[in-house]
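Q: sequence first, then the predicted structure, then my questions.
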Amino acid sequence: MVFSTSLAAGTADAHTPDSPYAFFRMGLSLLIASIAGVGMWAVIVVLPQVQAEFGVDRAAASMPYTVTMLGFAAGTIGLGRLADRAGIMAPLLIAGLSQGVGFVLAGFAPSLLVFSAAHLLIGLGSGAGFGPMMADISHWFMKRRGMAVVIVASGNYVAGAVWPLVINAALPHMGWRSSYEAIGLLLAAVLLPAAFFLRRRPSAHMIAAAASQVVGHGAGISRRLLLALLILAGFSCCMAMSMPQVHIVAYCGDLGYGPARGAEMLSLMLFLGVASRIGSGFVADAIGGIPTLLIGSFMQGLALLLYLYFDGLTSLYVVSGIFGLFQGGIVPMYAVICRELLPPKEAGAKIGLVVAATILGMAFGGYASGVIFDLTGSYRMAFLNGVLWNALNLAIAAWLLLRRRSGSQHAALTTGA
């Protein structure tokens, strides 16, 4: 009797927001996201070797990254909807299979076309470790939801900080093909069993409690318009973000510093991005998602401007670190804003749509930067293109904040009347 009572209490505690189980789940989700996130960064590191082996120009060599991001976007939307219906375990099982097959297939690719096609599978699986994982963990927290979302989202940046160094170290000994095959086998071996540890789903009581916190029309606009603006904001911020993240390795090679230096800058950028993401979560819990997005957008634009004026080796390390510190918290803020203003039962689908827009921004931004480089022979105009897209994101965030404040003031006056 005592045992059954303790068991019931333990089950109840597990379904309490901000419980010890919720923190355990957050840590495990971060680990899984850090492993699954390799799919987004591997192709960036091997880009110079792939370009040389297949004998193509920079824009064509950037195409596998674009395909990866398209797959990532599709996975974020489709697997996010699946997570709403069946929980996060099923998307993670799909992720382990698709990434395992995709990496092995890419390692044996006889042409750039096959190599690019394999990255559609890689991107699809990577999508499960980002938007769906953020949506899932958001159900298990109320007081520290912003913190939880950005910590799980940081898995993507932990992957970006660690995996480029690992792959870069393996390339001289294994080559890019064997490295890809080894990654595929590792992902299948880790993600498939790990998915079963997240099979528990939030209770109806937790979903109801989360729904009671939704602000509704607090932004002073319809949900449909809000979602459309967040999609446009997500696309524009990542069009800007993609230039340093996608092309820093190739950029350093063009400047004569070598791709290894670029891989180190990418790792530094993303390592500091982890700190930025976690910090933005605490800020969001204090002041809200929209003001935090506005701050991050402004700082990212400032960092992009620095790339226009500094291209020395030491200065590029410094600017890349600054860029990482400034932009890391932007993308998770869309998930936080969705959970603040939209129903929790739609979290996976709505967050998936907005995050997919950020991924499409990364995809087309990475390709556009390659095209601009081919047309102009330098990355200067590509950085300027990023600054302009960032200005659009900044304008949307500022407008949303103004509407949110005017909507809150109107509600207060109505209540007072």
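A: Alright, I've got the coordinates.

Q: for the rest of this, base every contact and every neighbour count on C-alpha atoms.
A: OK.

Q: residues touching the closest residue to Trp41 other than its chain neighbours, list them.
A: Using CA to CA, 6 or more residues apart in numbering and skipping the chain neighbours, the partner closest in space to Trp41 is Gly160 (6.0 Å). Going by CA atoms under 8 Å, 6 or more residues apart in numbering, Gly160 touches Gly37, Val38, Met40, Trp41, Leu266, Ser267, Leu270, Phe271.

Q: now, the residues you listed that are in helices?
A: In helices, defined here by DSSP state H, the members of the contacts of Gly160 are Val38, Met40, Trp41, Leu266, Ser267, Leu270, Phe271.

Q: next up, a second structure to put side by side with the first:
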Amino acid sequence: MVAVVSRPGVDSGYAWRLALVSAFCICLGGGSIYLPVVALKEIAAEFGDRRSVPSLAYLLGFFCMGVGGVVMGWLADRTSPRVPLMIAGVSIVIGGFVASSGGELALYVGYALPLGFLGNAATFTPAMNNVQGWFERRRSTAVSIISAGPAFSGFVWPQVYRWLLPDVGWRQTLMIYGVIAGTLLFACAFYVRPAPVVRHHGGKRPPEDLSVLPMPSLTLMGLLSAAGFCCCIAMAMPFVHMVAFCGDLGFSAARGAEAVSLILATAVASVFAMGRLSDFIGPLRVSILCSLIQITSLVGFVFVDSLMGIYTLSIVLGIPYIAIVQGYALILRQLYGPTIAGWRLGVIMLFAMAGMAVGGWMGGAIFDATLSYRAAFQAALAFNVLNLMLLGTLYFTPRRRAVSLP
């Protein structure tokens, strides 16, 4: 007699556990990107005191994460979401050694390929696509758990780095990160299963229905991609340079790290609140609200010069920090439905990560040219206004028969 093994279904206990494990994997995979933020001055000191060097490593890590997200989303659709995580585990171990092993080229190559394209990229997009397929009733809450992964990463790892850096330096710190994060990621991969909607179609996603979109699919993807690029340029400039910005105002690096942690701690709380709010007013309205809040914070950063003001603005910036990107995933799922191709979110995240990359680099380049962050924050404000205009365009586009965006 053969025993029948039941598989977990939509909204099951396994689905919630998977969401938590996936968020943990995202937290592990994203850790490397925060070292150039916390150790910006230490890394720059080894390369002619040029802040553009760690800023460029940050740019490459984020941009290649975005490019890799498209590839990993495609790979997960055709194999299993477990496969990208296994690749990430091995790659992050290798990347930690490569990026810390030599000069500028090693730093750039390590952040671009093993840490970015093959490492961090393999965590967020495949996990977000997979977990959305495991939920119907509480999808926004599950998406919030996934979206909180980068915030947890940015909250935890800077504190670890701040503890390690004085004793072992940034190179050894990066090696330690690679070994710990890569090993845990590889182990967690064995817990991940594909969503039921994929299993029920022979391991492949059914075809999309594009007839109900409010505009041509190519136009819609372009608009959301541009919106993601602009909002992430804007948020990256104060975030990436927060520690250095505080140092320039006469505050210690510890105060800057605390401001970064405030942004990310607020983001963790906000992402759940905004996810619930999306259930009532829709993800597009929530993304527009987040854009307005981010504009408010950037106006403040142009003029702030007190530590309490920095802390306050960091909390304000934390409200949309993750929630606005979460909104893009929910908008895509609402528009394209359960059969959405995995690469679509990867494309949006590519442009969002490119925005984070360009914003982080641009902040360092503008500082090197002007010896001040004021012009950088003004540029960030301009990009955020453009983001608001793009989201407004989608909001006021007439809806087709089967789509209802509040």
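A: In hand now; what should we look at? Since this is a predicted model, take the numbers as computed values, not measurements.

Q: mind putting the contacts of Gly160 of the first structure in CSV, neighbour count and distance to Ala349 of the first structure included?
A: Listed next are the contacts of Gly160 of the first structure as CSV, based on neighbours: other CA atoms under 10 Å; distance: CA to CA, whole Å:
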residue, neighbour count, distance to Ala349 of the first structure
Gly37, 27, 20
Val38, 28, 23
Met40, 25, 21
Trp41, 23, 24
Leu266, 29, 30
Ser267, 25, 31
Leu270, 29, 27
Phe271, 22, 29
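
Q: nearest to Arg25 of the first structure among those?
A: Checking the contacts of Gly160 of the first structure against Arg25 of the first structure by CA to CA gives Gly37 as the nearest, at 17.7 Å.

Q: counterpart of the closest one in the second structure?
A: Matched by TM-score structural alignment, Gly37 of the first structure corresponds to Gly30 in the second structure.

Q: for that match, what are its contacts?
A: Under the criterion of CA under 8 Å, 6+ apart, the contact list for Gly30 of the second structure reads Asn120, Pro150, Ser153, Gly154.

Q: distance check, the residue nearest to Trp41 of the first structure against Leu266 of the first structure.
A: 7 Å (CA to CA, to the nearest Å).

Q: still on that earlier bit, the residue nearest to Trp41 of the first structure -> the second structure?
A: The alignment partner of Gly160 of the first structure in the second structure, by TM-score structural alignment, is Gly154.

Q: which helix or strand contains that match?
A: Assigned by DSSP states H and E, Gly154 of the second structure belongs to helix 139-188.

Q: how many neighbours does Arg78 of the second structure have?
A: A total of 14 residues lie near Arg78 of the second structure under the criterion other CA atoms under 10 Å.

Q: so what does it match up with in the first structure?
A: Under the alignment (TM-score structural alignment), Arg78 of the second structure pairs with Arg85 of the first structure.

Q: give me the distance between that match and Asp136 of the first structure.
A: Relative to Asp136 of the first structure, Arg85 of the first structure is positioned 11 Å away (CA to CA).

Q: distance of Val271 of the second structure relative to Ile322 of the second structure?
A: Val271 of the second structure sits 6 Å away from Ile322 of the second structure, going by CA to CA.

Q: check Gly102 of the second structure too.
A: According to CA to CA, Gly102 of the second structure stands 33 Å off from Ile322 of the second structure.

Q: those two - which one has more neighbours?
A: Just comparing Gly102 of the second structure and Ile322: by other CA under 10 Å the higher neighbour count belongs to Ile322, 27 against 11.

Q: my read: the more buried one touches Gly149, true?
A: No: using CA atoms under 8 Å, Ile322 of the second structure makes no contact with Gly149, being 9.4 Å away.

Q: residue contacts, the residue most central in space within the second structure?
A: Nearest residue to the geometric centre of the second structure (CA atoms, centre = their mean): Pro150, 5.6 Å. Neighbouring residues of Pro150 of the second structure by CA under 8 Å, 6+ apart: Ala23, Ile26, Cys27, Gly30, Ile322.

Q: list the buried residues in the host helix or strand of the match of Arg78 of the second structure.
A: In the assignment (DSSP H and E), Arg85 of the first structure maps to helix 63-86. Residues of helix 63-86 of the first structure classed as buried by neighbour count (16 or more other CA atoms under 10 Å): 63-84.

Q: and if you look at stretch 313-328 of the first structure?
A: Buried residues in stretch 313-328 of the first structure, defined by neighbour count with 16+ other CA under 10 Å: 316-328.

Q: would you mind finding the match for Leu335 of the second structure in the first structure?
A: Under the alignment (TM-score structural alignment), Leu335 of the second structure maps onto Leu341.

Q: doesn't Gly216 make contact with that match?
A: Yes: between Leu341 of the first structure and Gly216 there is a contact under CA under 8 Å: 5.0 Å.

Q: more neighbours: which of those two?
A: Using other CA under 10 Å as the criterion, Leu341 of the first structure and Gly216 rank with Leu341 on top: 20 against 17.

Q: wait, what's in contact with the more buried one?
A: Leu341 of the first structure makes contact with Val214, Val215, Gly216, His217, Gly218, Ala219, Arg223 under the criterion CA under 8 Å, 6+ apart.

Q: hang on, the fourth one packs against Leu225?
A: No: with contacts counted by CA under 8 Å, His217 of the first structure stays clear of Leu225, the gap being 10.8 Å.
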